[in-house]
Each structure stands twice: as C-alpha cells, then as structure tokens.
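>>> This is a predicted model, with the sequence first.
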Amino acid sequence: MNRKIYINGQYFDRENAKVSVFDHGLLYGDGVFEGMRIYSGKVFRLLEHLERLWESARAIALTIPITIEQLMKDVDATVKENGLEDGYIRLIVTRGAGPLGLDPFRCSDPQIIIIADTISLYPESHYTDGLKLVTASTIRNHPAALSPRIKSLNYLNNIMAKIEGLNAGCIEAVMLNHKGEVAECTGDNLFLVKNGVLSTPPIDAGILEGITRNAVLELAENAGIETRQIPLTRHDIYIADECFLTGSAAEVIPAVEIDNRVIGDGKPGPVTQKLNEAFRKLVRQR
C-alpha cells in the first residue's frame, strides 16, 4: 500500500514527501519527535505523547505552529487516511529552513510531519526467548549538556551505543549515565525484578520518561507488585531474577543475558510475562 505522509496539513505520496535540504532538522538535528503505537485504529496515549512533544519543543525554544488539539485531530486523520488498524506513528517537528549556520532564530516555517506505517522492531522469537544485551562504553549525554528528557532529532548518542551492541551481536545495548549508573537502552527503558520487587532507574538517572514505562509502572502497582524508581548499576542487572525493556515500538520485551552473564534462569520470568499480558490487554481495551 502506498502510504500517505502528512506534512503541514497536506498529504503526499512517499516519493513526494519532502522537506528543504536547508531545514535545520536535517542540518543540525534541530527538532523534536514522538514515536507512537496504533492499536485497533487508535493511537495509544496520544495526549501524553503530544504533551511530551510540547515539553521537548519548549525546552529547545521551538514553537509548534498549531494547537495540541489540532495536532491530535491530524494524527487521528492520518491513521484513517492510511487505513491502519495496527501500526506506528512517527511525528516530527523540525525547526524549519534557514541559512547555513547555527542561529535557530533565522529559521522559518517549522515542518510538522506525520508518518504512519507498520512496524516490527524485533523478531517474535525475542519476545518468547528474550534478548541478549551488552553494556555500551558510550554513555548517555550528560544531563547538564542536553537533557535526555528532550526527545530531539539528534539521536547520535544512542546510535553510537547501538553500533556497539550490533557489533557485539546484540540488538540492544545498555547505556550508563555520567555517574556509571544504569540509564536506559538505546531505544528502550529498562526494568529489573529481584525478589518480586520491580525496579527501574529514576527520571534523574538520565533517561527519557517513557510513555510505555509509565504504563507498566501503573499496571504493576494495580497488580500489587512493589515498584521502586531507584539508581541501579550493572551489578543489579547481573544479579536480577528478571529483566525486561519497554518502549512504544518494543512494547514489553524480556532480556535474558547481559555481558555474557545469564539473567535469572535465562528465560522470561513470571513478573515479566504477567506485565506483558497486562500491557497487551491494556492497549486493546480501547
């Protein structure tokens, strides 16, 4: 199927969906984005995603040229335009075109782009058997340099860690923060289970506050599972009973090995499976 790409209120075929080569989103990674899942024709937690988009934009002094209410309507319309029941949305806001040079205030006409398509981030076998992870030497950006809570178009930090993981034969890699604590993976948040307690790094550990992460925390609390948002180290992963990752594209996926060390018994654990089932039920309720 030929997907229709939304750009500033108009739809274009994939081949004709274009932005200027002078757009600062391309030249300098100057812009923000969101990745969202479509379930049964509806975008999961759309408002929460857009609120985070607006926060990211405000943090980099980028004015989104339409209202959040209008963008919600445009996202829904793009899903319908592409006839998607299940899929993925990539929503991008760039700084817009401007002259060469860093000055963002010489840019005009921010570009709003909505891409709707299907996605398969990991093979199904990884959901049943679990992922193998490696710790990357590339750390998360220092929060005093660029806040990890800004979901910006500049993902080179994550890409460098991703390359390390792939070169080690692992699809995902764990990134540490500037203090040597566990932050997150290259594209997903990380959870551990030890003695029935669910732990995940806190927001100030240098992570993106994931929408799926927050949904899983809510599900765990509703299920009576004790949850903690505390600093974690690699040692905590090494001795954990279970480990899993969360993200809009990844959903909930178990990890069974890190740095050539088996996590728990080397199989997806009961808490992981319980929360995975609860999450899949949650996204289908709507």
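Here it is on my side, so go on.

>>> Every contact and neighbour count from this point should use C-alpha atoms.
Noted.

>>> Quick check: closest non-adjacent residue to residue 116.
Spatial nearest neighbour of residue 116, excluding adjacent residues (C-alpha to C-alpha, 6 or more residues apart in numbering): residue 89 at 4.6 Å.

>>> What is the neighbour count of the one you found?
Per other C-alpha atoms under 10 Å, the neighbour tally for residue 89 reads 22.

>>> Mind giving me the packing neighbours of whichever strand or helix holds it?
Using DSSP states H and E, residue 89 sits within strand 87-94. Packing partners of strand 87-94 (3 or more C-alpha pairs under 8 Å, 6 or more residues apart in numbering; DSSP states H and E): strand 31-39, strand 112-117.

>>> Rebuild the ones you listed as CSV, extending it with mean neighbour count.
Below are these laid out as CSV (neighbours: other C-alpha atoms under 10 Å):
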stretch, mean neighbour count
strand 31-39, 22
strand 112-117, 23
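
>>> among the ones you listed, which is nearest residue 221?
Residue 221 lies closest to strand 31-39 among the helices and strands packed on strand 87-94, at 22.9 Å (C-alpha to C-alpha).

>>> Tally up the residues packed near residue 27, please.
Counted with other C-alpha under 10 Å, residues neighbouring residue 27 total 14.

>>> The strand holding residue 89 to strand 31-39, inter-axis angle?
160 degrees (axes from the mean of the first three to the mean of the last three C-alpha atoms, to 10 degrees).

>>> what sits up against strand 87-94?
The contact list for strand 87-94 (C-alpha atoms under 8 Å, 6 or more residues apart in numbering) reads 23-25, 30-39, 64, 110-119, 249.

>>> buried set for it?
By neighbour count with 16 or more other C-alpha atoms under 10 Å, strand 87-94 contains the buried residues 87, 88, 89, 91, 92, 93, 94.

>>> How far away from the center of its chain is that strand?
Offset of strand 87-94 from its chain centre (C-alpha atoms, centre = their mean, to the nearest Å): 11 Å.

>>> Check it against this one:
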Amino acid sequence: MDLAIWAGGRLHTLDEPVLTAVDHGLTVGDGVFETCGVHRGTAFALTRHLERLQRSADGLGLPPLPLDEVREGVRAVLAAAGDRAGRLRITVTGGPGPMGSQRLAPAEQRPTVVVVAAPGGASDVARAVRVPWVRNERSPIAGLKTTSYAENVVALARAREAGADEALLADTRGRLSEGTGSNVFVEVGGELLTPSLETGCLAGITRDLLLLWGREAGLPVREAAPDELPWGVLDEVVAGRAHLVLTGSVRNVTPVVRLDEVDVAAGPLAAEARRVFLARMADDLDP
C-alpha cells in the first residue's frame, strides 16, 4: 500500500509497529480522528479539522491534544507522500491504558498521535442504500468523530453488498440523520436542506462550508428544522420528486444517482452546489 505513516516523532514503514497492545484507542476505541482531502499537496481546511478534533477530544474527556505534534506529523507525511497523497488521516488516542474502559489518572495519560497520508480521490457521483440501524442522537458520543466506528463498518459493509458506496441512517425518532462517513442534503421544495444536528449527525466540515458558501452564492441552502426531514423523504427521492447529495471531506459534494437499487436523477441545485463548492475550494485551501 502506498502510505506515508508518522508516529512517535518520525516516519514509519508499513510493517513497523506504532502502537502498544494496551493503547486505549485499540482496546476500547478511546480516541478521535479527522480525515482531510489533500489538494495540491495541502490538507484542505486543516484549521477547521484540527478545531473539530479538539472538540471531539473535549467531548470524549481526553486531555488537551498535542496539536503542535499533530501539525508536525501532517507536514512530515505530506512531504513524504508528495503527489501521491489524496487523503490524510489524523488519529489521537488516549494512549496506553488499563485493559478495561477506565482511564489512567490525567497526569499519567500519554496520548498517541498517528498521521497517515494515502492516495484517494473523489467520485463524481454516489450510490446509497438505506440500512435498518439508527444513529442514536442521545448517545454521549453523538456528533463526535471518535474511533468507536464499528457501527459504521457494519452499515457500510451492508451498502457494499448492495453495490453502493454509502449507507444512510435515521435517528431513533425516525428522522433522516447522515451516512456512515458523509452528511446528507436533500433537494426538495426548491431548497437544499441538510438534517439538523439534533439528529445526531456530525457537524461535517464540508457540510458547514457548503452552507456558508452556498448562501454566499445565493443558493437556497440551509439546515433543516429538527423534524423537517423525516426518514420518509427518501421515498420522495426514489420517486423522483426530490434529489439527494452527499458531502464529505474526500467526496466533497457528490450527487446521488442510485438509491436502494433504483436509478435516480441528480437535481439542478445539487449540480450548482457542487460547482460552487469546487470553485471556492480551489481558491482557498484553508478556509
């Protein structure tokens, strides 16, 4: 695999160990991460990603992150990967800890930082399926980007089995929430709406930028009211009366052209939102 890996203050080869067997990120998923797209050798929106990384760490109860160390790792892997880099992953865990869920005392905690650059690129379109599991908007980690990702792994595997590249989830109240690794926008009633954060969805970087840049470009794009996008709105997409867009840090803004094994059309607002986003991204790599 064509990866550049940094941990413990230096670059590593793929077969070198970088974690202890009792790292809390490995044993109990006690960690946070961010994934950035890489454009012209630069991690896109890195400042926003690092701010969200710290918010996730705060929400998880981790100590303040060593952001200078993180930035050092980012510089190292991007320099090592060069033009091969298309995506960047930053992971910070609670570091070595007990075998159980309890943590060491704050003074004893030593966070683990791992930064990886890898090839990757965005597709022009997406294919999605609905899955029967839900996003728990009342979970203590709702809206945090943590390494406790098994639910997403299972849901995405179901999507792959159906020939799709994303799985869509409702929340526990039957409202559209998000994908396993993407935010959702629905083009309906002449507007482009994204689910409320009250549904437990992540406050995605691309989601936030599309809301900002879309409004500045005069697009009718906004966050929906908490109950404005029920799960059943996806039936409208299948019927052709609404359209769907996925957003994410690597996929950017991507119209959905197949939902639940039914071909669907990309909407005009979706196409314009994608054009606006890519143009603004080209002008500012750290907005």
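Arrived safely, thanks for sending. In this text, all values refer to a predicted model and were calculated from it rather than measured experimentally.

>>> TSV for the buried residues of strand 87-94 of structure 1, including distance to residue 132 of structure 1?
Below are those laid out as TSV (distance: C-alpha to C-alpha, whole Å):
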residue	distance to residue 132 of structure 1
87	25
88	25
89	27
91	30
92	31
93	34
94	35
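
>>> what secondary structure does the residue positioned nearest the centre of structure 2 sit in?
By C-alpha atoms, centre = their mean, structure 2 has its centre lying nearest to residue 181, at 4.7 Å. Under the three-state scheme (DSSP: H, G, I helix; E, B strand; the rest coil), residue 181 of structure 2 adopts coil.

>>> Quick check: the aligned residue for it in structure 1?
Structural alignment (TM-score structural alignment) places residue 181 of structure 2 against residue 187 in structure 1.

>>> And its match, how close does it get to residue 212 of structure 1?
From residue 187 of structure 1 across to residue 212 of structure 1, the span is 12 Å (C-alpha to C-alpha, to the nearest Å).

>>> and for those two, which residues touch both?
In terms of C-alpha under 8 Å, 6+ apart, residue 187 of structure 1 and residue 212 are both contacted by the residues residue 247.

>>> Confirm that residue 5 of structure 1 lies within a strand, as I assumed.
Yes - assessed with three-state DSSP, residue 5 of structure 1 lies in a strand.

>>> That one: what's it in contact with?
Residues in contact with residue 5 of structure 1 (C-alpha under 8 Å, 6+ apart) are 11, 12, 13, 14, 17, 78, 113, 114, 115, 116.

>>> Tell me which residue of structure 2 matches up with it.
Using TM-score structural alignment to pair residues, one finds that residue 5 of structure 1 aligns to residue 5 in structure 2.

>>> cool, residue 238 of structure 1 as well?
Superposed on structure 2 with TM-score structural alignment, residue 238 of structure 1 falls opposite residue 235.

>>> Am I right that its match is in a helix?
Yes - judged by three-state DSSP, residue 235 of structure 2 forms part of a helix.

>>> returning to that earlier point: tell me which of the contacts of residue 5 of structure 1 persist in structure 2.
Mapping the contacts of residue 5 of structure 1 onto structure 2 (both residues aligned by TM-score structural alignment, their matches' C-alpha atoms under 8 Å) leaves 11, 12, 13, 14, 78, 113, 114, 115, 116 still in contact.

>>> from those residues, which single one is nearest residue 245 of structure 1?
Of all those, residue 116 has the smallest distance to residue 245 of structure 1: 23.6 Å, by C-alpha to C-alpha.

>>> Next, find the distance separating the closest one from residue 124 of structure 1.
Per C-alpha to C-alpha, residue 116 of structure 1 is found 22 Å from residue 124 of structure 1.

>>> Then residue 256 of structure 1?
Distance from residue 256 of structure 1 to residue 124 of structure 1, counting by C-alpha to C-alpha: 15 Å.

>>> higher neighbour count, these two?
Ranked by neighbour count (other C-alpha under 10 Å), residue 256 of structure 1 and residue 124 place residue 256 first, with 25 against 11.

>>> The more buried one - that's part of a strand, no?
Yes - according to three-state DSSP, residue 256 of structure 1 belongs to a strand.

>>> What lines up with it in structure 2?
Counting by TM-score structural alignment, residue 256 of structure 1 lines up with residue 257 in structure 2.

>>> Touching, that match and residue 266? I think so.
Yes - using C-alpha atoms under 8 Å, residue 257 of structure 2 is in contact with residue 266, at 6.0 Å.

>>> Could you grab the helix/strand/coil label for residue 128 of structure 1?
Of the three states, residue 128 of structure 1 takes helix according to three-state DSSP.

>>> Could you do residue 217 of structure 1 as well?
Three-state assignment for residue 217 of structure 1 (three-state DSSP): helix.

>>> my guess is it meets residue 226, correct?
No - applying C-alpha under 8 Å, one finds residue 217 of structure 1 not in contact with residue 226, separated by 9.5 Å.

>>> The two: who's more crowded?
The residue with more neighbours, out of residue 217 of structure 1 and residue 226, is residue 217; 21 against 14, by other C-alpha under 10 Å.
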